[in-house]
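Undergrad: mind looking at a prediction? Sequence and model below.
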Amino acid sequence: MVMAAADCTDLPLFPLSNVLFPGGTLRLRIFEPRYLDLVRECSREGRGFGVCLIIEGAEVGEPATPAAIGTIAHITDFYTLDQGLLGITAEGRNRFHVERTRVRDNGLVRGDIRAWDEERTIAVPAEFGLLPTILDRLLGQMNLPARHADRSCFDDASWVGFRMAELLPLAAGERQHLLEIVDPLQRLALLRDALPRFQRE
C-alpha cells in the first residue's frame, strides 16, 4: 500500500487532458496568465506543481475539475516557442492525493495535497518478461530519451509499467486508472492483458 509521505501541502494544480506518470516528461506551452503565475511561483520557490487529469471542463478557459490523484511535476527547462510563447519541460515525480481544492482570483486551481511515497522496487517477474522487450522496441522506434535509461530500469516493474502506460494508445481514463494503482505487478498485468488490442492484424 502506498502511504502518504507527508502532511498536507499547498500546491498549484495544472489540470490537463492527459496523465503524467512518475519519471515521465511533460512539455507545455504556457500562455494563460494563471499558468504564467504558476511558472513564476515554482521557479521562485524551487517547488513543483501538480498535474491532474481533467474530470470536467477543458484545459483553456474556466477552471477545470481535476482528478483526485495526480503527479508532482518539476520544471527542468524553459524555452521560447513560436510567437514568443513560453515553453517548459517538466519531469514527473511523486504521485499525490488531492484533499481539497480552491480557485484563486486569477483562475488558478490550488490544492491541499498529500504526496505518496515512491513505489517499492520490484523486479519484473518472468510472466511479464515480454513487456520490457516491447518497451525497449517502442522507445527505439519513437526515438525517446528513455531509450538511454540504465538497463536496470528495464527490470524495475514500476518503471516499465509507467513507461508502457504512457506509450500505449490508451484512453485517458485507462491511463488514470493505471496511475492510481498502487501495486506495480497489478499494473503490469493490466498492460499485458491490453496488448492484444494493439496488435496488427
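TA: Looks like it came in fine. As the structure is a prediction and not an experimental result, all values here were calculated from the model. Numbering: from 1, shown residues only.
Undergrad: use CA for all of it now, contacts and neighbours both
TA: Noted.
Undergrad: downstream of the longest strand along the chain, the next helix or strand is which one?
TA: The single longest strand within the chain, with elements called by DSSP state E, is strand 86-103. Next along the chain after strand 86-103, taking DSSP states H and E as the criterion, comes strand 109-115.
Undergrad: chain neighbours aside, what residue packs nearest to Ala165?
TA: Using C-alpha to C-alpha, 6 or more residues apart in numbering and skipping the chain neighbours, the partner closest in space to Ala165 is Arg175 (6.2 Å).
Undergrad: isn't that neighbour up against Glu166?
TA: Yes - using C-alpha atoms under 8 Å, Arg175 is in contact with Glu166, at 7.2 Å.
Undergrad: anything in contact with each of those two?
TA: Contact with both Arg175 and Glu166 is made by residues Val19, according to C-alpha atoms under 8 Å, 6 or more residues apart in numbering.
Undergrad: sorry, back to before: name the element the residue nearest to Ala165 belongs to?
TA: helix 172-180.
Undergrad: repeat for Val160
TA: Under the assignment here (DSSP H and E), Val160 is part of helix 157-167.
Undergrad: then this one, side by side with the first:
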Amino acid sequence: MQLAIFPLRINILPDGVLPLCIFEPRYVRMIAESSRRGMGLCLLGKALDGGFSLLLTVGTRIEIIDFDQLTNGLLTVTMKGVERFRIHSMEVEPDGLLCAEVQVLPEWQHAPLQPEQHILAEKLGQLFHEHPNYAAYYPTPHWADACWVVQRWLEVLPLEAEEKFNLMVSNDYHDALHFLLQAVQEEDAAVRQH
C-alpha cells in the first residue's frame, strides 16, 4: 500500500481523533488527493545536528472525518486513526511531500481492563474532564477497553517520540499497558505522599 506521509511531533493511533490546521501547499495537496492514495501520520524523532529530525518508521493510516476552508486560506481538518503501518521505502515528491510504501501491522486486540488496571481509565477520564474540547472528539469513550484506553494515553502522554515509538511498534498493547500502569501508579503514590 502506498501512502502520502504527514510527519508530525504528535501522534495518533487507531480510533484516535486529531484536529489540525493545514497551510503548507504540499499538505493541502495531500488532503486533496487523500481519497485516491491515502495518508499516514508518522512521528518525527529528536532533532539531529543541523536541525533535521528523523522520521520514525511506524505510523498510523488516517482518514479525514471533517474539514473546513477558512477565509484566511487555512484548511482545518479532523483526522481519525485507522490502522498502524511500517514504512518499507520512501520517496520525496518534487514539492517535498513524502510518499511511502507501507505494510499494515497487526491490529491490537481489544480486551477488557482488569480490575487493577481501572486506574488508567479513571485518570484518563479525569484528563477528559479537565479538557472538554479534547473529550468532545470522543462522544462514546470506551473506558472498559484496555486497547482503547492505552491508545488514548499514548496520544496524550508527554513522552519523547522514540519512547512512544518503542511502545507503538509492539504487536500488542501489553508493554504499553504495563508502562502506563506503572507511571500512573507512581504518580498516584507521589501525590498521596504530599
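TA: Cool, got the structure. Keep in mind that this is a model prediction, so the values were computed, not measured.
Undergrad: please state their TM-score.
TA: Structural agreement between the two chains, given as a TM-score (TM-score structural alignment, normalised by the length of structure 2), stands at 0.84; 186 aligned residues with a C-alpha RMSD of 2.4 Å.
Undergrad: one step back: what range in structure 2 matches the helix holding Arg175 of structure 1?
TA: Helix 172-180 of structure 1 falls opposite residues 161-169 of structure 2 when the two are matched by TM-score structural alignment.
Undergrad: show me where structure 2 has helices.
TA: Assigned helices in structure 2, in chain order: 25-32, 34-37, 118-130, 132-135, 146-156, 161-168, 174-193 (criterion: DSSP state H).
Undergrad: residues near Ala47 of structure 2, how many?
TA: Ala47 of structure 2 has 10 neighbours, counted by other C-alpha atoms under 10 Å.
Undergrad: can you check Leu85 of structure 1 too?
TA: The burial count assigned to Leu85 of structure 1 is 11, neighbours taken as other C-alpha under 10 Å.
Undergrad: what lines up with it in structure 2?
TA: In structure 2, Leu85 of structure 1 lines up with Leu74, judged by TM-score structural alignment.
Undergrad: ok, and the closest non-adjacent residue to that match?
TA: Nearest-residue entry for Leu74 of structure 2: Phe23, 5.3 Å, with adjacent residues in sequence omitted and distances by C-alpha to C-alpha, 6+ apart.
Undergrad: end to end, how far does stretch 91-101 of structure 2 reach?
TA: Across stretch 91-101 of structure 2, the terminal residues are separated by 9 Å (C-alpha to C-alpha, to the nearest Å).
Undergrad: what range does it cover in structure 1?
TA: Using TM-score structural alignment, the residues of structure 1 aligned to stretch 91-101 of structure 2 are 102-112.
Undergrad: any idea how far the matching stretch is from the chain center?
TA: Here the centre of mass of C-alpha atoms in stretch 102-112 of structure 1, compared against the chain's by C-alpha atoms, centre = their mean, to the nearest Å, lies 20 Å away.
Undergrad: mind listing what's buried in it?
TA: For stretch 102-112 of structure 1, the buried set under the neighbour-count rule, 16 or more other C-alpha atoms under 10 Å, comprises Gly107, Leu108, Val109, Arg110, Gly111, Asp112.
Undergrad: dump those to JSON lines, plus distance to Thr133 of structure 1.
TA: As requested, the buried residues of stretch 102-112 of structure 1 are exported to JSON lines (distance: C-alpha to C-alpha, whole Å):
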{"residue": "Gly107", "distance to Thr133 of structure 1": "44"}
{"residue": "Leu108", "distance to Thr133 of structure 1": "41"}
{"residue": "Val109", "distance to Thr133 of structure 1": "40"}
{"residue": "Arg110", "distance to Thr133 of structure 1": "40"}
{"residue": "Gly111", "distance to Thr133 of structure 1": "39"}
{"residue": "Asp112", "distance to Thr133 of structure 1": "39"}
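Undergrad: closest to Asp136 of structure 1 out of these?
TA: Taking C-alpha to C-alpha as the measure, Asp136 of structure 1 lies nearest Gly111 of the buried residues of stretch 102-112 of structure 1, at 36.2 Å.
Undergrad: look up how far Gly70 of structure 1 lies from that closest one.
TA: Here Gly111 of structure 1 is placed at a distance of 11 Å from Gly70 of structure 1 (C-alpha to C-alpha).
Undergrad: what residues are shared contacts of the two?
TA: Shared contacts of Gly111 of structure 1 and Gly70, defined by C-alpha under 8 Å, 6+ apart, are found at Val98.
Undergrad: tell me the angle of the helix holding Val160 of structure 1 relative to helix 130-141?
TA: Angle of helix 157-167 of structure 1 versus helix 130-141, following axes from the mean of the first three to the mean of the last three C-alpha atoms, to 10 degrees, is 50 degrees.
Undergrad: average offset between helix 157-167 of structure 1 and structure 2?
TA: Superposing on structure 2 and averaging over aligned pairs (mean C-alpha distance after the TM-score superposition for structure 1), helix 157-167 of structure 1 comes out at 1.2 Å.
Undergrad: what angle sits between that helix and helix 184-194?
TA: Our comparison of helix 157-167 of structure 1 with helix 184-194, counting by the same axes, to 10 degrees, yields an angle of 40 degrees.
Undergrad: and helix 157-167 of structure 1, which residues are buried?
TA: Within helix 157-167 of structure 1, the residues that qualify as buried by neighbour count (16+ other C-alpha under 10 Å) are Ala157, Ser158, Trp159, Val160, Gly161, Phe162, Arg163, Met164, Ala165, Glu166.
Undergrad: aligned partner of Val124 of structure 1 in structure 2?
TA: With TM-score structural alignment as the matching criterion, the partner of Val124 of structure 1 in structure 2 is Leu113.
Undergrad: right, I'll leave it there.
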